[in-house]
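1. sequence? don't have it. structure:
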């Protein structure tokens, strides 16, 4: 992570002087935005290389056809596949996404398409009845109306 941030640091400069002249120039290194770091890590993750450990702590490609190709120092490597969080696996403490609340109107994080892993979602219409428009009457009592609201709830299949 430290190397990724260091590689993406940028040099920014500002000119100082009378009426816009660049008599004195000040430069500094600035950190990349959180979004830039996240995008770079996602690209590395998507192109990660499966490896297996050899003797003397040397890594090599897991695929036989690529074993002779050296592994670059700037790639992300993994030894075991990531857990599939879409499916339930109680032995590993993974509950899966079945029954999870999602939002069908957004794209990206929180969306039904992403959270439900392509299995689709169920829609329920819930009816809420609440007290509303309450009024206090002098000395001792309150009157309220009953208000009904309907809400769509989406859960993963």
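-> Now that the structure is in, tell me what you want to look at. Being a predicted model, the structure only gives us computed values, none of them experimental.

2. please count neighbours and contacts with C-alpha atoms only from this point.
-> OK.

3. can you list contacts of stretch 78-96?
-> In this structure, residues lying in contact with stretch 78-96 by C-alpha atoms under 8 Å, 6 or more residues apart in numbering are 48-53, 97-98, 115-117.

4. likewise for stretch 98-113?
-> Contact with stretch 98-113 is made by 86, 114-116, 120-121, 153-157, as judged by C-alpha under 8 Å, 6+ apart.

5. so which of the contacts of stretch 78-96 sit within helices?
-> In helices, defined here by DSSP state H, the members of these are residue 115.

6. mark which of the contacts of stretch 78-96 are buried, thanks.
-> Among the contacts of stretch 78-96, the ones that count as buried by 16 or more other C-alpha atoms under 10 Å are 49-52, 97-98, 115-117.

7. and here is the other one:
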């Protein structure tokens, strides 16, 4: 017969929801540490030791960066950034998620811009017979 003890154990690994991963990464991004590496630091034992000491104080869960992020609100043709001024945002619609309904505030308000609402009436021929 079947005994009450288990001979095998099954573990199911499952990824968290995408939004949860995004929120976690966004929090880490905003708390990221800027690391300054000295130009011309050689490959001497002393240099390697100083670099290792710097990085050993940083947790493996923390994000680090060498340069500050650009201002995504402003146009920067060199970096291929369009900025947010003049961009369209979604505000109304039955099928819009809560995230999409906040797009105007995020796109404009976070960059110190005001939302300008435009309405247009479009007339088109539908080739009815």
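-> Alright, I've got the coordinates. This is a predicted model, so every value here is computed, not measured.

8. thinking again about what came up before, from the contacts of stretch 78-96 of structure 1, which two are the most distant?
-> The most widely separated members of the contacts of stretch 78-96 of structure 1 are 53 and 98, with 36.0 Å between them, by C-alpha to C-alpha.

9. closest one of the contacts of stretch 98-113 of structure 1 to residue 16 of structure 1?
-> Of these, the one sitting nearest to residue 16 of structure 1 (C-alpha to C-alpha) turns out to be residue 114, at 49.1 Å.

10. that closest one -> structure 2?
-> Matched to structure 2 by TM-score structural alignment, residue 114 of structure 1 sits across from residue 106.

11. look at that match and say how many residues are nearby.
-> By the measure other C-alpha atoms under 10 Å, the count of residues near residue 106 of structure 2 is 16.

12. list the contacts of it.
-> Applying C-alpha under 8 Å, 6+ apart to residue 106 of structure 2 gives no contacts.

13. residues in contact with the counterpart of residue 35 of structure 2 in structure 1?
-> Aligning on TM-score structural alignment places residue 35 of structure 2 opposite residue 51 in structure 1. Residue 51 of structure 1 makes contact with 59-62, 77-79 under the criterion C-alpha under 8 Å, 6+ apart.

14. tell me, what residue is most central in structure 1?
-> residue 109 (6.3 Å; C-alpha atoms, centre = their mean).
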